[in-house]
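In: How does the following fold in three dimensions:
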Amino acid sequence: MQQPMTVNRPEPKVVDLPFSLKDVKEAIPPHCFESSAIRSLAYFFWDIFVISVLYVIADYLDSWFFWPIFWVMQGTMFWALFVVGHDCGHGSFSRYKWLNNLMGHLSHTPILVPFHGWRISHRTHHKNTGNLDTDESWYPVTESKYDEMDWLEKFARFKLVLFLYPLYLFKRSPGRKGTHFDPKSDLFRPSEKWDVLTSTICCSLMVAFLGVLTYQFGFLWLLKYYLGPYIVFVVWLDLVTFLHHTDPDVPWYRGRDWYFLKGALSTVDHDYGFINNIHHNIGTHVAHHIFLTMPHYHLKTATEAIKPVLGEYYRKSDYSILEAFIRGYNICHVVPDEGGKVYCEPREL
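Out: Predicted structure coming up:
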């Protein structure tokens, strides 16, 4: 019996973007790439001032009517402080490495973020954004990986999406191994050992400090003054990261179909309303992913400058924050096992 003829079709050609990284950069005013230590420090001290005032007010009122309000407000300020440390991690806080590291620890240690451990894993995320094989966080799982996951892992990954950050620090994302606290993790190079240990020690001292205060004043004190705001901070961090990288219209790439600029454009800007200024315009995420060393206070100007160059490749959500979250939550579960350019699809959870 004659065998059917096999046709060896060539792989589809990768379609490049109609502009280069150089084209995008040249559209931005040069001053947007310059950082100011004084201006960055002003944002840090403003956040610390607001956090201090909120603590004074909460302590003075000491009312269960006010505590939930305080948790939301203070947790939002914890998140704002994280964004300041985020600039430090990118080196956009100032031109001085020692100042970036110092202020990064002062911003992140109080909210139990290991500055260097996070900085390094975040560096991996930025270098590989939109790459299904090598991205570090909030990448979708494949259909085959989903089928391998046990019920607990599925429950955590798809139901507890707004509370995953502390777990991520210890366990990373599905399919990845290691922890942000151990210098032997494959996240880190041998030369980064002491950086990682320094941040781990700082976080350990913060935990010990909270333990002493809890021993002295009781668990209710810890809940009112720290755990409440900390949980809100975690929700903010997970929500913003989820929204910027989890959208049914955002493509993910494999192998030769991926390169840096295409991956950097696989993110979405969001408008958080009056929160924009409070959390330092972190919603301007597209420009940030293309030029990660740009200070946050220049991102709005840069975004307006690059829109004409990017054209249809610039993505900004037209949905409200709640609508965008529900949409991603209900649709973005898995991606196909094959394909150079793929989109998220829903699965029965």
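
In: all contacts plus neighbour counts: C-alpha atoms, from now on.
Out: Fine.

In: Need the residue closest to the centroid of the chain.
Out: Nearest to the mean C-alpha position of the chain, by CA atoms, centre = their mean, lies residue 241 at 4.3 Å.

In: can you pull the contacts of that residue?
Out: In this structure, residue 241 makes contact with residue 138, judged by CA atoms under 8 Å, 6 or more residues apart in numbering.

In: Distance of it relative to residue 192?
Out: 25 Å (CA to CA, to the nearest Å).

In: and what of residue 237?
Out: From residue 237 to residue 192 the distance is 25 Å (CA to CA).

In: who has more neighbours, those two?
Out: residue 237 (21 against 15; other CA atoms under 10 Å).

In: Is the more buried one within a helix or a strand, and which one?
Out: Assigned by DSSP states H and E, residue 237 belongs to helix 228-245.

In: Tell me which helix or strand comes right after that helix.
Out: Next element after helix 228-245 (DSSP H and E): strand 252-253.

In: ok, residues contacting that following strand?
Out: 130, 131, 132, 263, 266, 339, 340, 341, 342, 343.

In: need the next SSE after it, C-terminal direction.
Out: Using DSSP H and E, the helix or strand that follows strand 252-253 in sequence is helix 260-264.

In: Show me what that following helix is packed up against.
Out: With contacts taken as 3 or more CA pairs under 8 Å, 6 or more residues apart in numbering; DSSP states H and E, helix 260-264 sits against helix 285-290.

In: Counting neighbours, show which residues of the next helix or strand after the helix it packs on come out buried.
Out: As assigned by DSSP H and E, the chain's next helix or strand after helix 285-290 is helix 299-310. Buried positions in helix 299-310, judged by neighbour count with 16 or more other CA atoms under 10 Å: 299, 300, 302, 303, 305, 306, 307, 309, 310.

In: another one to check against the first:
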Amino acid sequence: MTKERLKTLKKQMSPYETSNTKKSILQLINTFIPFFALWYLAYLSLNVSYLLTVFISIFAAGFLIRIFIIFHDCCHNSFFKNRKANKIIGTISGIMTIFPYNAWAHDHSVHHATSSNLDKRGTGDIWLLTVNEYVAAPFFTKLAYRIYRNPLVMFGIGPIYTFLIKNRFNRKNAKMNERMNTYITNISIVALYTGMCFLVGWEAFLLVQGPIFLISGAAGIWLFYVQHTFEDSYFEADKDWEYVSAAVEGSSFYKLPKVLQWLTGNIGYHHVHHLSPRVPNYQLEAAHESSEPLQNVPTITLKTSLQSLKFRLWDEDKKVFVGYRAIKEKIAENKNKNNLTVSPK
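Out: Here you go, the predicted structure:
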């Protein structure tokens, strides 16, 4: 796709970048109320069967993901026209999903500005090494990387560490308003959880909130992971990196069944979101359908997305994601090059 076509594509998103207050309020109603109702239903089911509790928790987790999408839109100031309204609803939904509004808004904006840029990794993204970097890395870096990229760690321990621990601390150079927002969020979470423990008992609270947290956390990380980890993704050095190309080629269209698409707030249209973060979630599908080029971006389904689990490293030469087998090929290639450069005696 030419640069001119890419610029035109970005301009085509402008009609969809305006939030609709009625739609936003309706989304608050059809997201928060069902979540609270399902949470209460899961609590009542404890007297029937814990298997039933876990079953109900799966649906509650879906609505918690939807609450996170509202939080996510507020961080982009795309959910409401008013910035103060975005911050208020964003902070409340951040407390529900245990994410500090200001801190995450900062990191996520950096992610959008640097996504798929090999020279600007490290903020708001998943740890990624290229094949060459992995081969050259010391043993303990390789070990840490393999542990980090293990699915059981990434989707099991990952949510616990990221949401419960990492989100509780401010980054080193955070400004005062960002620090205060994190403190307020932390205090509010403690107050909310303490109140719930007094209301229903700490055992009941953990039995209900535990599976909701783990399921929604694992699903949330999976969504973020799979939307940037597919075989023919886009990664370039800074000198060759281009924003629109990174958006439409480095972010997938995750084509989900309608029910899952609704619960995940259309986040499967991730290429549209990266192309224009100001498009609210309820406008993403319409924006996608309005442009033929956007309908021809890398598309993955529930079935094909599972293939991303085998991708571990980015091959800069082939421009594709690869597994660890590519390491042996690279080592053998480097040995051959070294042998060719050594002059025979």
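
In: Just give the TM-score of the two.
Out: The TM-score (TM-score structural alignment, normalised by the length of the second structure) is 0.82; 314 aligned residues with a CA RMSD of 2.6 Å.

In: re earlier: which member of the contacts of strand 252-253 of the first structure is positioned nearest residue 152 of the first structure?
Out: residue 132 (22.8 Å; CA to CA).

In: what's the neighbour count on the closest one?
Out: Neighbours of residue 132 of the first structure using other CA under 10 Å come to 22.

In: Next: the one 3 residues further on.
Out: Close neighbours of residue 135 of the first structure, defined as other CA under 10 Å, add up to 20.

In: next one: the one 4 residues further on
Out: Residues lying near residue 139 of the first structure (other CA under 10 Å) number 24.

In: again with residue 11 of the second structure
Out: Neighbours around residue 11 of the second structure, by other CA under 10 Å: 12.

In: Check the gap between it and residue 286 of the second structure for me.
Out: 15 Å.

In: Leaving aside the residues adjacent along the chain, what's closest to the residue in the first structure that residue 93 of the second structure lines up against?
Out: Residue correspondence to the first structure (TM-score structural alignment): residue 93 of the second structure is matched to residue 107. In space, and not counting its chain neighbours, residue 107 of the first structure is closest to residue 85: 5.2 Å by CA to CA, 6 or more residues apart in numbering.

In: before we move on, which element is the aligned residue in the second structure for the one you found in?
Out: Mapped onto the second structure by TM-score structural alignment, residue 85 of the first structure lines up with residue 71. Using DSSP H and E, residue 71 of the second structure sits within helix 50-75.

In: mean shift between that helix and the first structure?
Out: Once the two are superposed, helix 50-75 of the second structure sits an average of 0.9 Å from its aligned residues in the first structure (mean CA distance after the TM-score superposition for the first structure).

In: That helix packs against which elements?
Out: Using 3+ CA pairs under 8 Å, 6+ apart: helix 50-75 of the second structure touches helix 21-44, helix 83-96, helix 101-114, helix 202-226, helix 258-263.

In: now for those helices, which one comes closest to residue 233 of the second structure?
Out: Closest among these, once you apply CA to CA, is helix 202-226, at 10.7 Å.

In: What angle do helix 50-75 and that closest one make with each other?
Out: 50 degrees (axes from the mean of the first three to the mean of the last three CA atoms, to 10 degrees).

In: could you check the angle helix 21-44 makes with helix 202-226 of the second structure?
Out: 130 degrees.

In: Same question for helix 202-226 of the second structure: list its buried residues.
Out: 204-209, 211-226.

In: how much does it stray from the first structure?
Out: Mean for helix 202-226 of the second structure is 1.3 Å (mean CA distance after the TM-score superposition for the first structure).

In: can you give me the offset of that helix from its chain's centre?
Out: The chain centre lies 15 Å from the centre of helix 202-226 of the second structure; the measure is CA atoms, centre = their mean, to the nearest Å.

In: Looking only at stretch 195-204 of the second structure, what residues are buried by neighbour count?
Out: Neighbour-count burial for stretch 195-204 of the second structure [16+ other CA under 10 Å]: residue 204.

In: Give me the contact list for that stretch.
Out: 43, 46, 205.

In: So which of the residues you listed is the closest to residue 101 of the second structure?
Out: residue 205 (24.5 Å).

In: show me what contacts that closest one?
Out: Counted by CA under 8 Å, 6+ apart, residue 205 of the second structure has contacts 43, 196, 197.

In: how close does the aligned residue in the second structure for residue 210 of the first structure sit to residue 91 of the second structure?
Out: Alignment note (TM-score structural alignment): residue 210 of the first structure maps to residue 193 of the second structure. Distance, residue 193 of the second structure to residue 91 of the second structure, using CA to CA: 16 Å.

In: quick one: which of those two has more around it?
Out: residue 91 (25 against 15).

In: List the contacts of the residue lying closest to the more buried one once chain neighbours are set aside.
Out: Spatial nearest neighbour of residue 91 of the second structure, chain neighbours left out: residue 101 (5.3 Å); criterion: CA to CA, 6+ apart. Counting by CA under 8 Å, 6+ apart, residue 101 of the second structure makes contact with 71, 75, 87, 90, 91, 94, 181, 182.

In: please redo it, this time with the cut-off set to 10 Å
Out: 71-72, 74-75, 86-95, 178, 181-182, 185 (CA atoms under 10 Å, 6 or more residues apart in numbering).

In: Any of those residues buried? List them.
Out: Going by neighbour count (16+ other CA under 10 Å), these have 71-72, 74-75, 86-87, 89-95, 178, 181-182, 185 buried.

In: Just to check, residue 64 of the second structure is in contact with residue 95?
Out: No: using CA atoms under 10 Å as the test, residue 64 of the second structure is too far from residue 95 to be in contact (11.4 Å).
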